[in-house]
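1. Next comes the sequence, and after it the predicted model I'd like to discuss.
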Amino acid sequence: MKLKSIAIVVGRGACMLAAAAGLNAVLVGAALAAWPDKPIKLVVPYPPGGATDVIGRVVAKNLGTALNQQVVVENRGGAGGNIGADAVAKAAPDGYTLLMGAVTSHSIMQTLEKGKISYNLEKDFAPVTMVGSVPLVFVVHPSIPAKNLKELVAFAKAKPGYLTYASSGAGAPQRMGAELFKRVAGVDILHVPYKGSGPAMTDLVGGQVLMMVETVPAAQQFIKADKLRALAVTTPQRISMLPDVPTAAEAGLPGVEVSSQFGLLAPARTPKAVIDRLNTEMLKILNMPDVKEQLLQQGAYAIPTKPEQAAERISKEIATWEKVINEAGITAD
C-alpha cells in the first residue's frame, strides 16, 4: 500500500510539473506573440552627432514603423562606447533593450581594454543583423597647408609632435586609422581622444586639433562646407560620396585601410523568436531603396545579414584588430 501510495504521489507530482511546464510555455509563447507591446529602447553608446547616432536614428525610425511600436534612442556615451554596451549586456533579455553597436569599435576595445571591460562582445550579445559599413576619410583643418596625403606626411615629418589628431575614443576605428597612418608613414603625431565623434569634430572644425581619420557620415557636411579638407579615404576603392577624393593607396600609403562596421545587437539569451522577428523586419528595412539612400547620404553602405552571419563578422573584426593592436604595440591612452 505504501509503495502504491508513493507511486501515486510521484505520478501526480510529475503530472503537476508537466502541467506547470506546459502552462509556462503557453505563457512565454503568448508573451512573445504580443511582443512588442511597449516601447523599445535602442541604446547608442556615444553622444549625439556621430556615425553611430546617425545610423541608429535611421534604424529606430524605420524599425518603429515596422513593429508598430515606438523605438526610443537613448544616447549613453563614455569610455569609448563601453558604458552603453555594458548597460545593454546587463539588460533583461526580453527584446525591449537593444544596442546600436559600433561593432568595429567594440571589437577593438575587446583587445585594447582586455581585463578592464566587463562584457564580452561574443558571449554577452545576440547579434540581430549587421546594419552598415562606413568608410573613413582623412580630414585636416584648413590651417594645415597639406593638400594631399603626401604633403601631410611631409608636414608631419617637418614638425614632429606638432600635428594633433582627434578620435572619438581611445579604441575607436578613427584612432586605428590614424595609428596605421602613423606607423606606415613613420610620423610622430599626438592623439587627442574625445567622448564621441560629435565633440571631436567640433574641436577639429574650431582648430583645437588639426587632423582626424573620421567616418564619412560625421565629416562630409564639413567637407562640403569647406570647413575641413579631405585628403584620402581608407577604402580599397574610391567611394560614391566623395568621388574626387583618392584612396590612401592612390595617395601613396597602401595598407591604410579601415572601415567602421555597425550592427544591431540584443542581450544574450534574448528569445530566438524575438531575434528572428527583429532580423526579418531589419532585412526588409535595409533592402528598402529609400533606407539604402538615407544611409548612403550619411556615408553608410547597407549590409543586411542573418544573425549567424553577423556573428561571423564580429568574430572576424575581433581577430583582425587583435592582430593590428598587438603587432603595432598600440595601448589605451
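-> Looks like it arrived, so ask away.

2. going forward, measure contacts between C-alpha atoms and count neighbours the same way
-> Noted.

3. Strands of the stretch 201-333 of the chain, start to end?
-> Ranges of strands in the stretch 201-333 of the chain, per DSSP state E, counting those that start in this stretch, are 211-215, 229-233, 259-267, 301-302.

4. Run the angle between the second one and strand 259-267 for me.
-> Put plainly, it is strand 229-233. 80 degrees (axes from the mean of the first three to the mean of the last three C-alpha atoms, to 10 degrees).

5. next up, a second structure to put side by side with the first:
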Amino acid sequence: MRRWIGGLALWMAWMAGAQAQAWPDKPVRVVVPFPASGATDLVARVVAQRVSQDLGQQFVVDNKPGAGGTIGAAEAAKAPADGYTLLLTTSSTHAISPHLMPRLAYDPRKDFTPVAHVADAPSVLLVTPSLPAKSVAELIAYAKAHPNELNYATSGNGTIVHLNAAAFSAQAGVQMTHVPYKGTALAIPDLAAGQTHVLFDSLPTGMPHVRSGKLRALAVTSERRTTLAPELPTMAESGLPGFSSVTWFGVYLPAGAPPALVERVNKAFNKAIQAPEVAESLAKLGVEPAKPTTPARFDAMVKDDSDRWAKVIRDLKITLQ
C-alpha cells in the first residue's frame, strides 16, 4: 500500500510538472478587478501583450470591477488553479482593502498563490502655488505654524491618496483637514485655485499640471527617486525617514497552484517586464517595471506593505465612512 501511495504521489508530481511545461496550450484569462482604461487595466494590457508574444498564446484581459477591486479578486480566487485564470491586481485588493473591509469574500493570503511583481507607481506630493513652501521641510514648518488651516484633498476615504496624506501628517506631526473628492482629477482645479492645499497624486495625473505651472511638486513617495521624474527628491530624502509608498501591480494564481506552474508563469512575466518596449509603454502611464523577482520575495513585499497599511489604518482610525 505504501509503495502504491508513493508511486501515485510521484505520478501526480510528474503530471503537474508536465502540465506546467505545456502551459499555456489555450488562451489565458487575466482578471483585472478594476474598470477598463484605468491604470491597472492599461498596465495589464501592456504586459499581457508581451507575454502573449513571447509564449505564442492569447492572454485576454477580463475586467471585473467593483467594490474597490474586491469583486474581481473574489471571482479570481474561485477559479481553478491550472494557470488559465490569472489575477493582475494592485496593493488595493491585497494590502489595503483587507484592513478596511473585514467581510471580504476572499482571504488575500490563503486564497491566492503569489506569482510575480510586475510594476510600481509612485505618487507625488503636490501643493498649491499660493503656498510659500517649496520643499517638504518648508511645508511641514508652515503646517505646524498654521495648525488646521491647511486642507488635503483625496480621492475618497481609505484610498491610497488618503492613506499617503494621513501617514504624512502623522509622521510629520502636522494637523490638516481632510477634503475627499470623487477622484483626484476633480480635486486638481481646487488645488490650483488654492481652495485646497495638498494632494498626493499619481505622476501621470499630477505632473502635467506641475509642468504647466498650475501646481508645485515637492517629492515622490517611492523609496528611491523615480526615473519618471528624477529631479524630485523622495519623501525620505526630504526629512521623513522610512516614508515609502507605491501602488504595486502583481500577478496571482488561485491557491493550490503547482510550484512548477508558478515558476513558469513567474518566468514569463519577469521576461515580459524586462522588454524595452514594455518599460517605454509603462513610463507613459507613470509606472515603472519592477525588478524581476521570485514569488517568495513578491509575497514578502506584499506582506510588509499590508502590515504597514494595517498599522496606519488602525492607528489613525481610518474607515470607509
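-> Arrived safely, thanks for sending. Quick caveat: nothing in here was measured; it's all calculated off a predicted structure.

6. Report the TM-score for the pair.
-> The TM-score (TM-score structural alignment, normalised by the length of the second structure) is 0.79; 313 aligned residues with a C-alpha RMSD of 3.7 Å.

7. coming back round to it: packed most tightly, which of the strands of the stretch 201-333 of the first structure would that be?
-> Ranked by mean neighbour count, the strands of the stretch 201-333 of the first structure are led by strand 211-215 with a mean of 29 (mean count of other C-alpha atoms under 10 Å).

8. what sits up against it?
-> Strand 211-215 of the first structure is contacted from outside by 51, 134-141, 163-167, 174-175, 177-178, 197, 204, 260, 299, using C-alpha atoms under 8 Å, 6 or more residues apart in numbering.

9. Asn75 of the first structure: which of the strands of the stretch 201-333 of the first structure is closest?
-> strand 259-267 (14.9 Å; C-alpha to C-alpha).

10. starting at the chain centroid, how far to that closest one?
-> Put simply, strand 259-267 of the first structure sits 4 Å off its chain's centre (C-alpha atoms, centre = their mean, to the nearest Å).

11. ok, now stretch 218-232 of the first structure?
-> When distances are taken as C-alpha atoms, centre = their mean, stretch 218-232 of the first structure is centred 22 Å away from the chain's centroid.

12. residues in contact with it?
-> 49-51, 137-142, 147-149, 197-198, 201, 205, 245-248, 251, 298-299.

13. for it, which positions count as buried?
-> 218-220, 223, 227-232 (16 or more other C-alpha atoms under 10 Å).

14. Same question for stretch 187-194 of the second structure.
-> So, applying 16+ other C-alpha under 10 Å, buried residues of stretch 187-194 of the second structure: 187-189, 191-192, 194.

15. mind listing which of the residues you listed are in helices?
-> 187-189, 191-192 (DSSP state H).

16. quick one: which of those is nearest Thr90 of the second structure?
-> For those, the nearest to Thr90 of the second structure is Ala187 (22.9 Å; C-alpha to C-alpha).

17. What about the residue mapped onto Glu263 of the second structure from the first structure, how many residues nearby?
-> When the first structure is aligned by TM-score structural alignment, Glu263 of the second structure is paired with Asp276. Asp276 of the first structure sits with 15 neighbouring residues when counted by other C-alpha atoms under 10 Å.

18. Also Lys61 of the first structure?
-> 15.

19. Helix, strand or coil: sort out Pro129 of the second structure for me.
-> Classification of Pro129 of the second structure by DSSP: H, G, I helix; E, B strand; the rest coil places it in coil.

20. Tabulate the strands of the stretch 201-333 of the first structure in TSV, adding columns for distance to Lys90 of the first structure.
-> Below are those laid out as TSV (distance: least, C-alpha to C-alpha, whole Å):
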stretch	distance to Lys90 of the first structure
strand 211-215	29
strand 229-233	37
strand 259-267	7
strand 301-302	28
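
21. No further questions, thank you.
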